[in-house]
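Asks: Generate coordinates for the sequence data below:
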Amino acid sequence: MSSTDTLFSDALFSAALAAQARAHAPYSRFRVGAALRDEAGAVHAGCNVENAAYPVGTCAEAGAIAAMVAAGGRRIAAILVLGDGEALVTPCGACRQRIREFAAPHTPIHVAGPQGVRRTFTLDELLPASFGPDNLA
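Replies: Okay, here's the model as predicted:
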């Protein structure tokens, strides 16, 4: 990883960690933070927001994507998802599809725990042979 990649990865980790601390997870108590870098290099973060009506909650990745779009970003250059526990906290299926809307197959998806990045996948590894905007062109 180049020093620029490390710098961006550190910025994503810091933003995801701050977002995770603000998560609204009174039911599961499982806080998740996510941060992404858009095509202009801006960082956008989100956290999970649970709701007493469980299907109405929002994932951290969805929050970060919404923040990016609201700020004018249109492409995800990289994304980091941060969760506690021993298991890797990868994006859920719905969030993989949300990421696909704004990312290329080679886009890095960093999966992190409290101490840092645990593993990096490409979008294509997590969502192979996916359906996306180009299918509707």
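Asks: Please make it C-alpha for all contacts and neighbour counts, starting now.
Replies: OK.
Asks: Can you list the residue ranges for helices in this structure?
Replies: Here the chain has its helices, by DSSP state H, at 3-21, 60-71, 93-102, 123-126.
Asks: quick one: the first one to helix 60-71, angle?
Replies: Yep, that's helix 3-21 we're talking about. 110 degrees (axes from the mean of the first three to the mean of the last three CA atoms, to 10 degrees).
Asks: for comparison, sequence B:
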Amino acid sequence: MDIWETLYEKAKKEYYPTEVTPFIYAHHVVSALESENGEIYTGFCIESCSGVMDLCAERTAALNMYMNSGQTVIKRIITFRSEAPEGLGGMPCGACRELLLQFSPKNKDTEIMVDYQKRETITLEELVPNWWGWSRYENQ
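Replies: Next up is the predicted model:
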């Protein structure tokens, strides 16, 4: 079993779309990531009628990693609905891209699964080539 299959299987366990209340829907998009030290963390999307409460699966996985280990560097991440990503299906949204880059400059090298069957990935830096925050890292 390769690392992508491991990540897929861990994320898949989180997939069980649930209407938590008439206002909150969860577990309909899932994610798993591999941290810098090789640990795996999962997350799921949670949406509410109040948009400010919404969290994507990638962000909950990243926050889970940080809250449970203090880590901020992500080596790999996979995100999907009911099936593994195919084509450009597993792309993180702008808010997720932003959080991952703000967590660590090393996350520019995070591999994002694009096509699970082909094992095609893209890096976060390829998705956000001219990120506004690089100068803040340079000034540290």
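Asks: Let's check: the centremost residue of structure 2 is which one?
Replies: Geometric centre of structure 2, nearest residue: residue 58, 2.5 Å, by CA atoms, centre = their mean.
Asks: For the counterpart of that one in structure 1, give its distance to residue 127 of structure 1.
Replies: Mapped onto structure 1 by TM-score structural alignment, residue 58 of structure 2 lines up with residue 61. Distance from residue 61 of structure 1 to residue 127 of structure 1, counting by CA to CA, to the nearest Å: 15 Å.
Asks: ok, the residue nearest to the centre of structure 2 - contacts?
Replies: With contact set as CA atoms under 8 Å, 6 or more residues apart in numbering, residue 58 of structure 2 has these partners: 30, 31, 32, 43, 44, 45, 77, 79, 92, 96.
Asks: Out of those residues, which is nearest to residue 109 of structure 2?
Replies: Among those, residue 77 lies closest to residue 109 of structure 2 (CA to CA), at 11.1 Å.
Asks: Can you find the partner of the closest one in structure 1?
Replies: By TM-score structural alignment, residue 77 of structure 2 lines up with residue 79 in structure 1.
Asks: Can you tell me how far its match is from residue 51 of structure 1?
Replies: Separation of residue 79 of structure 1 from residue 51 of structure 1 (CA to CA) stands at 24 Å.
Asks: Looking at these two, which one has more neighbours?
Replies: More crowded of residue 79 of structure 1 and residue 51, by other CA atoms under 10 Å: residue 79, with 29 against 14.
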